[in-house]
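In: Here is a sequence with its predicted model. Questions after.
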Amino acid sequence: MSPTPRRFPPLRRVLGRWRGPGVVLAALGLVLSLLSIGPASARADLRATDKAGAVSSPRSANAPVRVAEFVAECPFTHRLPDDPIVFPGLPGASHMHSFFGNDSTNARTDLAALQRGRTSCSPTVDLSSYWTPTLYDNGKEVEPTGTTFYYLGEGVRDDVIATIKPLPLGLRIVAGNAKATGVGDPTSIARWSCLHHGEVNPSKDFVNCPAGSMLESYLDFPQCWNGKDLDSPDHKSHMAYPVGGQCPATHPVAVPKLRQVLRYPVSGDPSRFTLASGAGYTMHGDFFNAWPEDEMARRVRDCINVIVKCGADGRP
């Protein structure tokens, strides 16, 4: 609906009882200035009118940011050559892993053990376990000092975001490939970059970060679930990545996308760096979901479905 034109009083009423050329000229200038305000400038100056004709207030500076997100900050807890997803019940069967979140995780971990454990995460309700291959700098272990796990709606269309379901309790997901053969290997989804240095192109392998920067690792987990299995024999088949902004028919249930962002306090010559699994392109991540169901559901409803950016407390 177009804004209602402004109506102004007759010039003689504006002039009223005042007399004198100076007053008349000043009043005339005021009226001409008001008449020069067109619809465009009026819209910029007035409250907006929506399509139904209802008047809405200008956006508040405190309005929620339109990003579908909630987060967990989960510092490093311990290292073990264990992997309760790939090598359950077999201590020492894996390469070295760095664990984040639940401090009880080992080769024999199951959901009940996680629910009895403690966590390094903020929020403390997140009892999930997250782990990656350990990073080495000239053979010395290096643990990240920035450990953020984002739960996102991005990757699918807005109408699909509105239908995203909570991650099921006990779901296990593996992202990336510990046996990737090179940067051209399509099964490698590693991404390395430098904190605050966008001029350094990201790569699937380690990059050379300027002094004072930090080496960053980004890893996106699949966000389409088959709707029935909490794991699969290859630990991947029950999950899939979206195609064309929606989940494939084989994996119809959209869930939040987990993005793992780790920042390591190292920089410089990348030839010094290795992962316990090998080169940078073998970066991978494991996730064992132990969020309380009501907390996960609330965050999905209040942050993801409505496309609102929330913090660690699950609130805008």
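Out: Right, received. Where do you want to start?

In: okay, CA-based contacts and neighbour counts for the rest of this
Out: Fine.

In: What segments of the stretch 1-150 of the chain are helices?
Out: 11-15, 21-35, 39-45, 111-116 (DSSP state H, counting those that start in this stretch).

In: Please identify the most buried of those helices.
Out: Counting by mean count of other Cα atoms under 10 Å, helix 111-116 has the highest mean neighbour count of the helices of the stretch 1-150 of the chain, with a mean of 16.

In: picking up where we left off before, so for residue 72, which of the helices of the stretch 1-150 of the chain sits nearest?
Out: Minimum separation from residue 72 across these (Cα to Cα) falls at helix 111-116, 16.3 Å.

In: hmm, back to that, how about the helices of the stretch 1-150 of the chain, which one is nearest residue 66?
Out: With Cα to Cα as the measure, helix 39-45 is the member of the helices of the stretch 1-150 of the chain nearest residue 66 (22.2 Å).

In: Which elements pack onto the closest one?
Out: Using 3 or more Cα pairs under 8 Å, 6 or more residues apart in numbering; DSSP states H and E as the contact test, no helix or strand touches helix 39-45.

In: Run through the residues that contact residue 191.
Out: Going by Cα atoms under 8 Å, 6 or more residues apart in numbering, residue 191 touches 202, 203, 204, 205, 217, 218, 219, 281.

In: Considering those, which possesses the most neighbours?
Out: The residue in those with the most neighbours, by other Cα atoms under 10 Å, is residue 281 (28 neighbours).

In: Am I right that that one sits in a helix?
Out: Yes - under DSSP: H, G, I helix; E, B strand; the rest coil, residue 281 sits within a helix.

In: okay, pairing it with this:
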Amino acid sequence: MRRTRKRSTLANRAIAASAALILGGGGLIAANVYASAGEGWSGWSGSSPQQQKPLNAGQQMSTIDCPEVANGLRDVPQQARAEVDRELATMDTQITEAYQRFADQKEQIQQDPAFAQNAILNPLKDKRVAAIGRIVIAIDRVAQRPNGLESLAPCTLRADDANQVKDQDGGDQNGDGQDQDQGQNQDQDQGQDQGQGQGQGQGQAGNGPVAADFVDIQNVQPNVRNPRQLRGASRGTFTTDCGRNENGKFNPDNVIVAPGVSNGAHHMHDYVGNQANDAFASDDDLANGQTTCRNQGDRSTYFWPVLRLQNGQNENDANADGGGNDQNVGEILTPSQVTMNFVGSPVSRVTAMPKFLRIITGDAKAFTNGDANANASWSCTGFEDRQLKDKYPICPQGSQVVRTFTFQSCWDGQNTDSANHRTHVAFADGNGRCPNGFQAIPQLVQRIVYDVPQGTVFAVDSFPEQLHKPITDHGDFINVFNNRLMQQMVNCINGGRRCA
């Protein structure tokens, strides 16, 4: 039975008609309508400036593309961390506001290319320059002054034909050629879909997803490869049961990336486990918080962007931050099942995770950042040997949609967090070995299942400019196991047992 969030009012649940597109074989249908989310700092590597490609009148564009300033920060002193995090969150808000202007004035931009530069890109650049200046000052007070961040201020408009409107002082910030090809394919698909469905093929409010974001899982070839387990492998599994967010704990905060900032994520999260989690939660708050986990020794927090049905029905947050105010609309689905397993290493024993270890997997800005840190995994029950990274699955009747997050399994042995929230943890290589200087820890594998009605488009919440692309999916975890239960987990995994 399909499960959705209960509402306090039914008056605004008007059902809007949406055009349907037949996608692939089997007569499977997906309505071409919208959803949105994001956080984390990804692996943007930059590129040399190129000659500006002017926007032609009438050219279709899909989004605003800004480089991640955080990727230019090799280290952020603890004394400056709070101020830097606030400024980075402010820059996310600036992009959201600029994207809203872009969406509202898209027709004028198509008719007058100079309007985009003067009314959107230049003012956005000025705001980003000011925010970068404040970041530099905050770090300069306590450590070596970072250099070169100003080059990350200019943003571009990504056109549907893969051309971009560049800031006069900026270069192409798309990353490597592989990521550019991915953007080209998606943007070309969007252009081909123009005029079809609500929002001219761009979903509700013209914000995605589009037909090209979906694929029939039955047309995908098996692609899962697991590393071979060696003699020293830790073969056990520890399962924690924290429910499915039946109690409806949602907020658009992100205490890892934007602590102390309301609506730091610009999209709504599902939370299970720790119930004290919001933007202002300290480690002490989390340690003393209530938990939905069956074993009260697990007060960890697990959160991910909500999944919404694009069926024309409004949610309670239709006029709220993280919801409709950030172009995340539609009916929030409650998972039919959430499974959280901690597994071992195929080549070694695991060591205990430190308390309050923070891990982000995936990149909420992968559509514009490129896929260096993307870790989305989409599939269908009965077909989980076929995993999708940049497409949503269309499941056959009787099969349910599955999101899987396989978190980093290697820790640097010292830090519970890092300046970019990534470098203190790492993935093992294809053979299951951790990088030099890292040690294996229990690996969280999170499987979230949804009963999605046939013929209904769905999408994860996202930052508006990320267009609800499936590649932007991501998950967050803060370890708040007590020491005794953590040691039981380690012993279970290293002992090759299955424990719950």
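Out: Ah, there it is. Quick caveat: nothing in here was measured; it's all calculated off a predicted structure.

In: still on that earlier bit, would you list the helices of the stretch 1-150 of structure 1 in a markdown table and tack on distance to residue 157 of structure 1?
Out: What follows is these, written out as a markdown table (distance: least, Cα to Cα, whole Å):
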| stretch | distance to residue 157 of structure 1 |
| --- | --- |
| helix 11-15 | 56 |
| helix 21-35 | 45 |
| helix 39-45 | 31 |
| helix 111-116 | 32 |
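
In: Relative to residue 172 of structure 1, which of the ones you listed is closest?
Out: Nearest to residue 172 of structure 1 among those is helix 111-116 (10.0 Å), distances taken as Cα to Cα.

In: Can you tell me the SS state at the counterpart of residue 232 of structure 1 in structure 2?
Out: Aligning on TM-score structural alignment places residue 232 of structure 1 opposite residue 418 in structure 2. Counting by three-state DSSP, the backbone at residue 418 of structure 2 sits in coil.

In: so where do the helices sit in structure 2?
Out: Per DSSP state H, structure 2 carries helices over the ranges 78-104, 106-111, 113-116, 122-140, 177-192, 283-288, 366-369, 483-494.

In: Tell me which of these sits most buried.
Out: It is helix 366-369: most buried of the helices of structure 2 by mean count of other Cα under 10 Å, with a mean of 28.

In: what about the counterpart of residue 451 of structure 2 in structure 1, distance to residue 202 of structure 1?
Out: Here residue 451 of structure 2 is matched to residue 265 in structure 1, going by TM-score structural alignment. In this view, residue 265 of structure 1 and residue 202 of structure 1 are 17 Å apart by Cα to Cα, to the nearest Å.

In: Alignment lookup: residue 302 of structure 2 to structure 1.
Out: Match for residue 302 of structure 2 (TM-score structural alignment): residue 130.

In: show me what contacts the nearest residue to that match once chain neighbours are set aside?
Out: Excluding the flanking residues, the one nearest residue 130 of structure 1 by Cα to Cα, 6 or more residues apart in numbering is residue 287, at 4.7 Å. Going by Cα under 8 Å, 6+ apart, residue 287 of structure 1 touches 128, 129, 130, 131, 171, 172, 173, 174.

In: I figured the match of residue 302 of structure 2 hits residue 100, correct?
Out: Yes - Residue 130 of structure 1 lies in contact with residue 100 (Cα atoms under 8 Å); the separation is 5.1 Å.

In: is it true that the match of residue 232 of structure 1 touches residue 424?
Out: Yes - between residue 418 of structure 2 and residue 424 there is a contact at 5.6 Å, judged by Cα under 8 Å.

In: between those two, who's got more neighbours?
Out: For residue 418 of structure 2 and residue 424, the more surrounded residue by other Cα under 10 Å is residue 424, and the numbers stand at 21 against 17.

In: Identify the residues contacting that one.
Out: Neighbour list for residue 424 of structure 2: 411, 412, 414, 415, 416, 417, 418 [criterion: Cα under 8 Å, 6+ apart].

In: and if we set it to 10 Å?
Out: When contacts are counted by Cα atoms under 10 Å, 6 or more residues apart in numbering, residue 424 of structure 2 is found next to 357-359, 408, 410-418, 438.
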